Each structure stands twice: as structure tokens, then as C-alpha cells.
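**Q** Sharing a model prediction with you, sequence too.
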Amino acid sequence: MSPFDVNALKELWQAVFLDSAQEIDRFFAHFYAPERTVALTDGGSLAAMAHLLPVGNLLLGEREHSCAMVYAVASDPALRGRGYGRCVTEQACLRAQALGYDAVVLHPASPPLFSFYESLGFTPFFSSCTVPLNRQSPATSGEVSLRRVPAKEYVQLRRAFLQGSVYIDFTPHALAYQEMLCGDAGGLFAAEQGGVPIGCAIIEGDGAGISVRELLCHKENFGTVSATLNRAFSSAKTIVVRAPEWAVPSGLGSSLPFGMLRSFTPLDIPRNAVKWYGPAFD
């Protein structure tokens, strides 16, 4: 695409998602590639766009399938109702298939969009639990610390906690982008007790409100890690954690649909497989 076209993509992004110029430039510098971008025009003007992100393979035990994330699906607000969102999503899937991907995934921005994407061949596949932490929870015994880690180390921590699950194996490049979204107060962290990792977390926020975009730990350590988060971000008004159902003690949060999958080849996924999406760059 020409520089003019890229500028049009950025303008549409700002009009739909209301991100700052800095945030938009950050995405285009990190992920943008013309061959992984689908754009539709109406009367010579940009009407809709979608991006394919090579975030990592879909792991099913010992098997790997190439996977792209469909991201930033957007249509011009003045042109909505004309089917451009549907068309650009379908074109993105066709592009992914042409590029050799086995599957695409996405995180619908709101619950009503699940039925929209189902009509395009996507299947609800990943779920998550959202848990607002009790800011008055008591401290737990045992010294646990949070250590900021680089993207390459976080990849290894994720793999250890997700072993045996069906999950998106985010690359260091993808996690480095997520790290940029985390703000000065956040980042990629290991929760350690006696120097041994008992959890890992992607933490995003400005200090006033903290969103833990991913918390991976064994269920018996959820309370300990939560207390550590409360202590580390004591000035935050709220801390909200997103975690797999298997990591959350019963009664703290219910599992809800989170991510969707459309495959272009049979994946042979076990019926009762435990599945996890991870960061959605949301």
C-alpha cells in the first residue's frame, strides 16, 4: 500500500477505536504488513479494514497448527449497515488461508458479536474467568514477589503453566507488543516464591485501575498470587484478573466465552480439551 493508504488506515482506526496517534503508530510499526491487511473501499474512500497478526501457533499437545489473529476489524461509521464488516472479515479469512495458515482466531469486542462471527464460520472456542480482586483480602504467609521478565522468558513461563492445554503459543514478538500496551505500571511478570515461579501475569494499567490480562497459576496458588498483586499495586482502586477456569477457585468467577476459532483444516481437538486464548490486545 502507498503511504496515503496507510494514513487512511490509521484515520479509520482512530475514528473507530479512538486510540491516540502514538498507540496507532505503535501498532503499525510492530505488526503492519500489506500482505496481511485487507481493505475495502467505497467510492475511492476506505470503507473497512482488518488485520492478520502472526501471534503464534495453536498448540494441541504435541501438534502445532499455524494460526493468525484477526484483529482491528473496523468499518467507517458513516458506512455501517452496508455489510462491509462482514465482507472484510470474510476476505481476511480467505487471505489467511491463501497465506497458508491452518486457522484464525479472534476475540469479539462485545458479547453480541459472537453470533455475528458464528455466521461467518467461527466457533466459540476459548473461555475465561474475570475476577475482581477483594482489595481487603488479608496477606498470606510465605514471601511471594513479582519480577518483571522479558518477553522470551515469559514465553517459557506460559508454556510451563499451559502444558497439556490447547492454547495460542504467543511469540516473543507478539508479547513484546502486549508489553508496550501495559503502560509504565504494568508489564510481563513472574510471581515467585523462594525463587521458584508459582505464576505468571500480564499486567496493564496506569496505577489507578489494574487489569491483569492473563494470570496463569495453579488453583491452590491463586489466593497467594492475588494477595501479592494487592500488595504490589496497593494504590490501585481496582484490580481485575482474567484467568483460565482451571486457575480460579470455585465461587470466585464464572467461565464465559472469550475467543473464537475458524479452522481451514481438520484440527482433531479432544472433546474435553482445556483451552486458553491469552492476551487479546484489548
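**A** Good, I have the coordinates.
**Q** When you work out contacts or count neighbours from here on, use the C-alpha atoms and nothing else.
**A** Will do.
**Q** who's in contact with Trp276?
**A** Residues near Trp276 by C-alpha atoms under 8 Å, 6 or more residues apart in numbering: Phe126, Ser127, Ser128, Ser165, Val166, Tyr167, Ile168, Pro244.
**Q** what about 6 Å?
**A** Phe126, Tyr167 (C-alpha atoms under 6 Å, 6 or more residues apart in numbering).
**Q** Look up how far Phe258 lies from it.
**A** Distance check for Trp276 against Phe258: by C-alpha to C-alpha, to the nearest Å, it reads 9 Å.
**Q** what's the overlap in contacts for these two?
**A** Phe126.
**Q** Spatially nearest residue to Pro279, not counting backbone neighbours?
**A** If the residues on either side of it in the chain are set aside, Pro279 comes closest to Arg213, at 5.9 Å by C-alpha to C-alpha, 6 or more residues apart in numbering.
**Q** okay, now that neighbour: neighbour count?
**A** Counted by other C-alpha atoms under 10 Å, the residues lying close to Arg213 total 22.
**Q** Could you do Pro197 as well?
**A** Pro197 has 19 nearby residues by other C-alpha under 10 Å.
**Q** Second structure for comparison follows:
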Amino acid sequence: MRAARRDLPALTRLWQACFGDTEAEVRAFWQALFDCTPVYLRRAPDGSPAAMLCALPAELVGDDGDAVPAAYLYAVCTAPALRGRGHCRLLLQEAEQDLKRQGIRAAVLVPAEESLFGFYTRFGYRTVFTCRTETVPAARGDCSITPLTPDGWQSLRELQLYDSHLSYPPELLRWQETISRSSGAGLYRIETGDAVCCAAAERDGETLLVRELLPDCPEAAAALADKLGCREASFRTAGGTQPFGMAKSLDGTPLPQRAYLGPAFE
């Protein structure tokens, strides 16, 4: 069933129990995205939420440039005391059927732990999104670094992506900017002698977490970390073999064998 606003306090408690985010962080998510994001829940016998998931709007773009409506299934979780009883499986089925009726043709999710890849495989999801993660020390470089608005960052990102990828609507990109800026970082254009990069970054203590760096350019990550006063940069980019996300066709639409997910949520 779909969640209503009156369910949000209980869903916030469930979210916190499963992921550890603060109440303020979860409430900010609801405030920014609840109106454009279907939220599904399955109730326990006592009426409390047993499982939940959010279906963030997105598009899955193929190698040929054609885009199909997709849903990024986010914050998929089951109450700790109710796990192992099929609540997540049934909720996924209900949500997928409802999304298909709305014309959504693909579902995408990012398992919180590597062990969950096998769990979701049982429900028809397969690994499509891979990545590579590296860490480099901060270093002053001959780079031009310019903060970008979500629209400017999206335009630069789309220029960098020629293969299959997930594309995000404005609401999600504004949320990514909010997350980035609240940590002391943001969305950037980085020009080196050889490349023009787009980066979405967040600070985590002395480490700069570059959630997306396109194209792959360690020099750009190192320079951004130096500019923001971080000791090192951990950056994620395309072209790796590390399993990262999964996808499922809801209507028989062929899915890419491999695609790029991007930074917006995980």
C-alpha cells in the first residue's frame, strides 16, 4: 500500500532503526521528496510498518540514447524484529505491480551490503551497475574548480556519458546538492590540462567522498580535496568491476548489460 503523510513519523523510526540516520536527516528527505516519490509500506499485524521502500523517479538511458521511465528503489528495509518473514518480498511485488501500472518500465536498487545481491537475485534483479573506487592524497594541482548548480552539473554530466546510465530528475539533483553542501562540499566543474570533469562530493571528516567523478581523473579528485581542506579524496567512477547496483525489467524491456548509476542516492 502507499504511505500517507500520517505514516511518516512511524516510517522515520523504521528508517532510523535500519540505517542509523538522524531524525533530522530523514525528515529533510521527506520534506524535499515525499510529494514526488511514491512510498510503499507493508504493515505488521499491530498496524506498524513492517517494511518500506521509496520509488525515486529516474530514467534508464540505453547506449542508443533512448530513455525508459525507471524507479530507483531507495531505503528498502524491514523492521529488525520482523525479518525473515517475507515482508520485503511481498512489498517488492506490490510496488513493482503498482509502478508498472504507472508506466514505469524498470526498477533499480543498490543493495546496502554485498550479501544482499544474492537476496535480490531471487526476485529477478541482476547486477547491471558496477564501479571502481580509489583513494588519493590531496594535492595542489593546476586545475580550475568551479561550483555548479544542479542544472549546470546535470548538463555537464550528460555530456560525459555515452554509455547506458541512470539519469535523475531535477528534484533528486537538488537533493544531492543539499546533501553535498550541508557537508561542506558541493557539485563542481573541474578543468585540468587534459580533461573537463564533473564531480559530486561530500565531506566526511578529513576525507572528501567524491560520489561521482566523470571522466576518471585522479588529479581532479586530489585537487578538489586540497581546495576543500581535506587530507584525501575517495572517488568513485565508471569502468570498474565492483558490483554496485541491480536492475529489473517490469515489462519485458531489455536492460543494458552494464550501465552507470551515478551519485544521487545509495
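**A** Structure's in. What do you need? Keep in mind the model is a prediction, meaning the values are calculated, not measured.
**Q** Got a TM-score for the two of them?
**A** Superposed pair, TM-score by TM-score structural alignment, normalised by the length of structure 2: 0.89. Supporting alignment: 261 aligned residues with a C-alpha RMSD of 2.3 Å.
**Q** picking up where we left off before, how about the secondary structure of the residue nearest to Pro279 of structure 1?
**A** Classification of Arg213 of structure 1 using DSSP: H, G, I helix; E, B strand; the rest coil returns strand.
**Q** How about the contacts made by the counterpart of it in structure 2?
**A** If you follow Arg213 of structure 1 across to structure 2 using TM-score structural alignment, you land on Arg211. Counting by C-alpha under 6 Å, 6+ apart, Arg211 of structure 2 touches Ala200, Ala201, Arg236, Pro263.
**Q** With Val104 of structure 1 instead?
**A** Counted by C-alpha under 6 Å, 6+ apart, Val104 of structure 1 has contacts Cys67, Ala68, Met69, Leu261, Arg262.
**Q** I'd like the distance between the residue nearest to Pro279 of structure 1 and Ala39 of structure 1.
**A** Arg213 of structure 1 sits at a distance of 29 Å from Ala39 of structure 1 (criterion: C-alpha to C-alpha).
**Q** related to what we said a few turns ago, and which of the contacts of Arg211 of structure 2 is nearest Leu33 of structure 2?
**A** Pro263 (16.5 Å; C-alpha to C-alpha).
**Q** ok, the counterpart of the closest one in structure 1 - how many residues close by?
**A** Correspondence of Pro263 of structure 2 to structure 1, assessed by TM-score structural alignment: Pro279. When neighbours are defined as other C-alpha under 10 Å, Pro279 of structure 1 has 17 of them.
**Q** what helix or strand is Pro279 of structure 1 on?
**A** Applying DSSP states H and E as the criterion places Pro279 of structure 1 outside every helix and strand.
**Q** for Thr133 of structure 2, same thing?
**A** Assigning secondary structure by DSSP H and E places Thr133 of structure 2 in strand 126-137.
**Q** quick one: that strand to structure 1 mean distance?
**A** Strand 126-137 of structure 2, aligned to structure 1 and superposed, deviates on average by 0.9 Å (mean C-alpha distance after the TM-score superposition for structure 1).
**Q** The next helix or strand after that strand - contacts with which helices or strands?
**A** Using DSSP H and E, the next helix or strand after strand 126-137 of structure 2 towards the C-terminus is strand 144-147. Contact partners of strand 144-147 of structure 2 among helices and strands, from 3 or more C-alpha pairs under 6 Å, 6 or more residues apart in numbering; DSSP states H and E: strand 186-191.
**Q** which residues touch the counterpart of Pro38 of structure 2 in structure 1?
**A** Residue pairing (TM-score structural alignment): Pro38 of structure 2 is matched to Arg36 of structure 1. By C-alpha under 6 Å, 6+ apart, the contact list for Arg36 of structure 1 reads His51, Leu52.
**Q** Could you rerun that using 8 Å?
**A** His51, Leu52, Leu53, Ala92, Arg95, Ala96.
**Q** now swap in Ala236 of structure 1 and tell me
**A** Taking C-alpha under 8 Å, 6+ apart, one finds Gly207, Ala208, Gly209, Ile210 in contact with Ala236 of structure 1.
**Q** Tell me which of those fall in strands.
**A** Those of the contacts of Ala236 of structure 1 mapping onto strands are Gly209, Ile210, per DSSP state E.
**Q** which one of the contacts of Ala236 of structure 1 sits closest to Thr224 of structure 1?
**A** Ile210 (17.5 Å).
**Q** Quick check: closest non-adjacent residue to that closest one.
**A** Ile239 (4.7 Å).
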